[in-house]
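>>> Model the following, please.
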Amino acid sequence: MAVVLVAGGTGFIGSHIVRRLLADGHRVIAMSRSPGRAQGRLPQGVELRRGDTADASTLGPALEGVEVVVAAIQFPNHPVENPRRGHTYVKVDGEGTVRLVEAARRAGVRRFVYMSGAGTREGQTKPWFLAKLMAEKAVRESGIPYTIFRPSWVYGPEDRSLNKFATFARVLPFVPVIGSGRTRVQPLYVGDLAAAVAASLGAEAAVNQTYEIGGPEELTMDEIVRTMLRVMGRRRPLLHAPAGLVKLAAWPLQILPDPPLSPAAVDFVLMEEPVDNTAVLRDLGIKLTPLAEGLSYLR
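All right, here's what the predicted structure looks like:
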């Protein structure tokens, strides 16, 4: 068992990774910019340490005695960037991960696990891909044995994307869907991603590997929302809004302190990046959860 620090360990994905690692017997440290706010949100036995990837001076103390780092950092209100607050992909996920990797190298960390994203590859130009490419390069060139995961759309309790559709189904007579509803996605249950991260720490085959990982089903957005409605036991028509119109409506919202949507976030939502699970299933032996089963928390 190892001493594992999860950067972003109080966030949606990070907190599930923390719980899985703790259940597997690791000593787990959750790093957060504001650990005081996270008190009571994580299980007993998890140590909270302050660390901010925007401030390199905080990372050395946070990494003291750490053997493994799992980087699952996200900026607040993701995927809507807020440049005035420094909440952008490049600043947080890109430059922040570069600082964390360098601090991990100085601290003698023996393994680094990074949460990238589906579709990350050379030639991509969207800001989220540029940030992921910057971070992946730093991880690979660090000299630290690593594992990189490129997950598809991750859902589960506390997520702020698929659960928005559930909220719409509860309060509206219809469920709004951006675009045609034909965008194809492989929704990935957060517990499966956490299981893959945990399995990678004990798998020699996972050292210095990059894994795509998505759910077992490739579904359109309409199929995803209809599956969610069936699980909830509700009937609602789907109302499709043209992407261009939604972008136009989102443009003025960017002046708000925490805008609910932005034109770039619309592009993020409509991203179609299929993944191949062959390698992750072969090397890590995990089981992928069908969407209807993963959504059982909505019943």
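
>>> From now on I want contacts and neighbour counts done on CA atoms only, so please keep to that.
Fine.

>>> Val68 and Leu21 touch, don't they?
No. Between Val68 and Leu21 no contact is recorded; they are 11.3 Å apart, counting by Cα atoms under 8 Å.

>>> Let's see this one next, to set against the first:
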Amino acid sequence: MLIKKICIIGGTGFVGRTLANHLTRKGYQLRIPTRDRESHRQELILLPTTELVEGDVHDPQQLRELVDGCDAVINLVGILNERGRDGRGFHKAHVELTETILATCRAAGIQRYLHMSALNADAERGPSHYLKSKGEAEHKALAAEGYDLHVTSFRPSVIFGPDDSFFNRFAKLLKLTPLVFPLACPEARFAPVYVEDVAEAFVRSLNDPATYGQGYDLCGPHEYTLQQLVEYTAQCVGLQRRILPLNNFLSRLQAMVFDFVPGKPFSTDNYLSSQVASVCTNGGDLQRFDIDATAIEAIVPRYLGNHSMRSLYNEFRREAGRH
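You can find the predicted model right below:
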């Protein structure tokens, strides 16, 4: 199977931008759909061999036009929260979109599909709408494996890197909270995996027939409790904060209150997801791709140490863009 051109759905996001850089360095031509081309021009338009195209990937006809001429499709779309609380937003973003993409791949004669799932994704036993919908989407993707479409799925733990929504979000929240920081689900466990390692796993699987029909767990080299990660974040940004661990009742109560806060910094669905440890058995599958997992200690201090300066710079860019 000769792959020259790839459509990355969700390519304007945190992982997508990193993966686009990896693929362009390998010489692949990329097409990245977006609903707002102008808002992503500075991040992606300068990448060689990359085409940023406006379109709605949820519309079957538009998606068919977006993948036309491509040899492979990568689906990175995922949401951590929905506007409502009944799971319909998760189902649309994860399950319905995956169904549309798989049908479009077959109609367009595309034979390679890479799918971003999540650690603990399980359609039957997932404790949250997020994990259930991710599990259902992954099941549908892997079930589509066959002679006319070859599928590989990836299940990462929380992904970290300079533009992540994990360490950066906690850094912002810590700055907004004086002296004491109340932390829900402090004993939740994670094995954070570096975004560059995740992107490289995608790249190395692309032309590897041994990965067809397979799903891979991706984790970093160490496990941490959420409290340890938040304490480390405070250390990296130079803040002295007392982390106040909340018990299960108060954690769930905080989640219920935050369900109604704009932007949902924490939600009941997040709380339910955190009840399952986001860690890999036997360290995960990065070694399958000859990738040495990168520790947070090697990367996180570099970008959190400059967090204030980057925040000011990003705010300046936003203000400049308005004029």
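
>>> Fetch the TM-score of the aligned pair.
Once the chains are laid over each other, their TM-score by TM-score structural alignment, normalised by the length of structure 1 reads 0.88; 295 aligned residues with a Cα RMSD of 2.5 Å.

>>> Quickly find the element holding Ser308 of structure 2.
helix 307-321 (DSSP states H and E).

>>> List the buried residues for that helix?
When neighbours are counted by 16 or more other Cα atoms under 10 Å, the buried residues of helix 307-321 of structure 2 are found to be His307.

>>> host element of the closest residue to Val80 of structure 1 other than its chain neighbours?
Distance criterion Cα to Cα, 6 or more residues apart in numbering; nearest residue to Val80 of structure 1, sequence neighbours excluded, is Ala265 at 5.5 Å. Under DSSP H and E, the secondary-structure element containing Ala265 of structure 1 is helix 263-269.

>>> Mind giving me the packing neighbours of that helix?
Applying 3 or more Cα pairs under 8 Å, 6 or more residues apart in numbering; DSSP states H and E, one finds that helix 263-269 of structure 1 contacts helix 243-250.

>>> what's the mean gap between the helix it packs on and the aligned bit of structure 2?
In the superposition with structure 2, the aligned residues lie an average of 3.7 Å away from helix 243-250 of structure 1, counting by mean Cα distance after the TM-score superposition for structure 1.

>>> Report all helices and strands that that helix contacts.
So helix 243-250 of structure 1, by 3+ Cα pairs under 8 Å, 6+ apart, packs with helix 263-269.

>>> Please list the outside residues in contact with stretch 37-55 of structure 2.
Taking contacts as Cα atoms under 8 Å, 6 or more residues apart in numbering, the residues outside stretch 37-55 of structure 2 that touch it are 12, 17, 21, 24, 27-36, 62-63, 66.

>>> wait, I meant stretch 67-78 of structure 2
Outside of stretch 67-78 of structure 2, the residues within contact range by Cα under 8 Å, 6+ apart are 2-11, 15-16, 31, 93-94, 98, 105, 108, 110-116.

>>> Swap in 6 Å and give it another go.
Defining contact as Cα atoms under 6 Å, 6 or more residues apart in numbering, one finds that stretch 67-78 of structure 2 is touched by 3, 5-10, 110, 112-116.

>>> Can you get me the centre-to-centre distance for that stretch and its chain?
16 Å (Cα atoms, centre = their mean, to the nearest Å).

>>> Now do the end-to-end distance for it.
19 Å (Cα to Cα, to the nearest Å).
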